[in-house]
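*Asks:* please work out how this folds:
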Amino acid sequence: MAGPTLSSPDIPNSPRVAELDGALDKIGVTRSHHTIIFLILIGCLFDSFEQNAIGLVGPLLKQQWGLSATDIGLLNTITFASAAIGRIVSGLVADRYGRRVMLSLDLLLFTLGAGICALAPDLTVMAIGRAIVGFGLGGEIAIAVTMLAEFCSSKFRGTAVGLVNVGAGGMGNFLAPAFGLLVFTLFPGENSWRWLFFCLMLPALLGAFYRRYIPETPRFLLSRHKIAEANQVLARLASGKLSGPAPQGQAWISDDGKREQAAPVKVRSMEIFQGALARRTLPLCIAIWMTYGAQISVLTLMPTILVSLGYTMSKSLLFTMVMQSGSLLGAIAASAFGFHLPRKRVLTAGAIGACLAALTIGFLAKNIVLILAAGAVFQFFVLLLNTTIWIFAPELYPTRVRAFGTAFILATGTAAGAFMPLVAGRLFDAFGLAGVFGMIAAMYGIFTLAVRTVPETYGKSPDAPLQDDAPEAPVQAVAARS
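*Replies:* Now for the predicted structure:
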């Protein structure tokens, strides 16, 4: 997909890009950043509730509409498949027309889908609603990750992006059952599931706040040569006030009214599959396929595995929730490590930890206490890895293709979540617990090899040139440059 022709502000060594990097580093973290992060986190929290919605209402739909387990599974498959498409399309649109407009559109789409689900008279209409929901929520998370990477300084960028998965993957998955219980308690009866979907339309209110308080990112504006607008956004970030009259004062980026003279850069979304960018896209796609596929396989099969070991369904669900406690801690740890540690170091150590935890569950866990402990440790490392990939992905691409590159990587993970549980299920039927977790351990071995081939980005401008074959810099040296 070809885009507009851009000149030097989108080139890594552009003086204006250096000025923007310096401005963001000097501004640091202000109240404006807190507001932007809070609004995006709320949206991503409801994204997570939406992803869990079919699991929450599934028993009621089976009872009321006579659906089979296959029908319920189909609704989930539609949601995940549509989310993958939504991520890719949203990335393409965001690179062409801006991050802000796509974030608001995705929010409205998944709100519309929730409304259709709430009013659905049958499975067909429900499936249409879930397709719209999936497109919107998949796109919103991809754009949220990109926006936060572009709003923040090199030092704070990892922490800010990591917080998205604290809300979506950590808090969201942990609180989703409580959200469902609250709605079913407040609105009992045969239509309680409809009320759940109505409550999931609340993010529509966020749309007004998004339009009022969240500006376009300065990096995107600079890539479109909108210097004055980029300076206005930087002034709002520095002042801590996102609304009201634009603050007057320092011009963070020089503007002589002329475009910098340099060879024009042709923007093509498909360049993420060519040359140096391809050497980043392919390994990270392999890595996210491995970790997302492993995570969703375990979440899908663990209740069945525990039942096969002789535990009741209610106890199996309770034990699964105990294991999930590690997820929130893993997402929080990734956000903290994003501030202090290189990405590849965190990914390598986390993959080794996940591999060892998987081997423990598959071959050494002989009682429920050890299974629960190893399961919680496994979930910790899984969310540590997933969140760090969210941090890493937008840093690997220049502004002109950042949204699409990030979206494509996350869409690959979504596709793995739809496919790999089928493989894991067959392995469990054939080889039991050892078969499933032996495969997962091997997947994390592949993950480790894949991420070692990607250049390090910690402490660098997201538009800085990266040496794809350079060894990882020591923490002290990298921190000194940030």
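
*Asks:* going forward, measure contacts between C-alpha atoms and count neighbours the same way
*Replies:* Will do.

*Asks:* for residue 396, see how far away the residue nearest to residue 466 when sequence neighbours are not counted is.
*Replies:* Leaving aside its sequence neighbours, residue 466 sits nearest to residue 455 (CA to CA, 6 or more residues apart in numbering; 6.4 Å). Going from residue 455 to residue 396 by CA to CA, to the nearest Å gives 8 Å.

*Asks:* next, the second sequence, to be compared with the first:
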Amino acid sequence: MASFEVPGAANGRHDSATAAVAMAPAALAAQGKGAIAARLDRLPATRAVWKLVLLLSLGFFFELYDLLYTGYVAPGLVKSGILTPTTPGLFGTAGVASFIAALFSGLFLGTIACGFLADRFGRRSIFTWSLLWYVAANTVMAFQDTATGLNFWRFVSGMGIGVELVTIGTYLSELAPRHLRGRAFAVCQTIGFSAVPVAAWLAYRLVPSAPYGLDGWRWVVLLGGVSALFVWYFRRNLPESPRWLAGQGRVAEADAVLARLEAQVEREYGQPLPAPAAAEPVVEKAGFAEMWKPPYRKRTIMLVIFHVFQTIGFFGFANWVPTLLVKQGISVTSSLLYTTVIGLAAPLGPLLGYWIADRFERKHVIVFMSAVNIVAGLVFSQVSSAGAIVVLGVVLTLAGNIISFSYHTYQQELYPTAIRARAVGFVYSWSRLSAVFSSFVIAFTLREFGVTGVFVFIAGAMALVIVAIGVMGPRTLGKSLESISH
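*Replies:* The predicted model follows:
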């Protein structure tokens, strides 16, 4: 993929984009940080803009592969004797729940304690290093033979994934112009959730066997890590976020990055770019305390409640569906086949969302799809035929993934650039903490109350999601990030 070059520089050509590069420092300072954002938001959706979305989406693909293969390899871990389906006590460390909890404990620490890294060191560098971190950890994990070793390295891997997830969302929200921000997240999530059928199919083919004498689940883990290194190679074409650079006082660098992008966009657009809107005021400095002051306090409380309970709905199904099916008497191989078919629907959720992303309020989409999740989940718990299992599984997958792309867009919009990564990291971390404990609760509920009990528990959680977002959520559709921050 081509890097951003300034066309015409060698022959003396100066267009509206490249002229900005030559601005004197004083003029750049006078222009202000708000003008950088205004210039970004007026960019048309050309190939150059979508290339940035694609590069970030490739990173998200491997993030979700690593995040969501958990449920698909779980039967293999049980078959190998490393883990057990359930445990005698609520917090047993040798069951599938402990493996899930280890991942989400790492995700929690990565998001709550390390989310600030992208605000401090930049979106681009943290995007790269966190990816290398979790690839290395997963590689070591693939060769573990004890529950303790497996869980420890899954925890370490989770830390890197947690930082990466926050960074990708922050990065994308700042690079995408406001008129296509929702669609950019929809495309990113469509590509990202394509990892679900890939992971499911690989698990279906590999987990029941041991190619070349190596357990199939180990191959599933290793293939994701090796492939993710390609993203590290392609990341060199990603520019740093101009919004972040401007927020750090590096306005000249922000202007240079943006001017190169503008030049490429204008060349593809075939006509002069539209004039930027009037610069809006930018929140200059903000720290952790700002999250607890108006207008952010209400948003923070809302998102904490949301993340505690949406995780139960999303991962309660995604991570547990193969195990739930086995519990209903379906064989491991058939369970993985059903989940592979269900997994094919994963990228369709955000793909459908592409058509509604910038037409409907994010909060309304989240509320509606949460209601769909409740109804489909309760019905899923009562059916046993293959057709009904697959159809309802697809509905649950579509609803969950539309909620996912909607809230990933939404939460990034609710905070200013100065604290976006750390604020989103903080509220997002509660979903990880919730997943740690809910995985044990689901295992306990499955043992005591069966599959029906699990889905009643999930339905109650999604009802609280509806209340939190429906009552407390602000409107953001079509607004600039800067205007939402005031």
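
*Asks:* after superposition, what is the TM-score?
*Replies:* The TM-score (TM-score structural alignment, normalised by the length of structure 1) is 0.79; 439 aligned residues with a CA RMSD of 3.5 Å.

*Asks:* and stretch 354-365 of structure 2, which residues are buried?
*Replies:* 354, 356-358, 360-365 (16 or more other CA atoms under 10 Å).

*Asks:* thinking again about what came up before, aligned partner of the residue nearest to residue 466 of structure 1 in structure 2?
*Replies:* In structure 2, the residue paired with residue 455 of structure 1 according to TM-score structural alignment is residue 474.

*Asks:* got it, and residue 116 of structure 1?
*Replies:* In structure 2, residue 116 of structure 1 lands on residue 140 (TM-score structural alignment).

*Asks:* my read: that match touches residue 154, true?
*Replies:* No: Residue 140 of structure 2 lies out of contact with residue 154 (CA atoms under 8 Å); the separation is 9.4 Å.

*Asks:* picking that back up, mind checking the SS state of the residue nearest to residue 466 of structure 1?
*Replies:* coil (DSSP: H, G, I helix; E, B strand; the rest coil).

*Asks:* could you do residue 419 of structure 2 as well?
*Replies:* With three-state DSSP as the criterion, residue 419 of structure 2 reads helix.

*Asks:* including distance to residue 202 of structure 2 and secondary structure, could the buried residues of stretch 354-365 of structure 2 go into JSON lines?
*Replies:* Shown next, in JSON lines, are the buried residues of stretch 354-365 of structure 2 (distance: CA to CA, whole Å; DSSP: H, G, I helix; E, B strand; the rest coil):
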{"residue": "354", "distance to residue 202 of structure 2": "27", "secondary structure": "coil"}
{"residue": "356", "distance to residue 202 of structure 2": "32", "secondary structure": "coil"}
{"residue": "357", "distance to residue 202 of structure 2": "31", "secondary structure": "coil"}
{"residue": "358", "distance to residue 202 of structure 2": "34", "secondary structure": "coil"}
{"residue": "360", "distance to residue 202 of structure 2": "36", "secondary structure": "coil"}
{"residue": "361", "distance to residue 202 of structure 2": "36", "secondary structure": "coil"}
{"residue": "362", "distance to residue 202 of structure 2": "33", "secondary structure": "helix"}
{"residue": "363", "distance to residue 202 of structure 2": "35", "secondary structure": "helix"}
{"residue": "364", "distance to residue 202 of structure 2": "36", "secondary structure": "helix"}
{"residue": "365", "distance to residue 202 of structure 2": "32", "secondary structure": "helix"}
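
*Asks:* which element is the spatially most central residue of structure 2 on?
*Replies:* For structure 2, the residue nearest the mean C-alpha position is residue 165 (5.0 Å; CA atoms, centre = their mean). Under the criterion of DSSP states H and E, residue 165 of structure 2 resides in helix 147-175.

*Asks:* how close does that helix sit to structure 1?
*Replies:* Helix 147-175 of structure 2, aligned to structure 1 and superposed, deviates on average by 2.0 Å (mean CA distance after the TM-score superposition for structure 1).

*Asks:* and the following helix or strand past that helix with helix 147-175, angle?
*Replies:* Going down the chain from helix 147-175 of structure 2, the next helix or strand is helix 181-193, by DSSP H and E. Using axes from the mean of the first three to the mean of the last three CA atoms, to 10 degrees, the inter-axis angle of helix 181-193 of structure 2 relative to helix 147-175 is 150 degrees.
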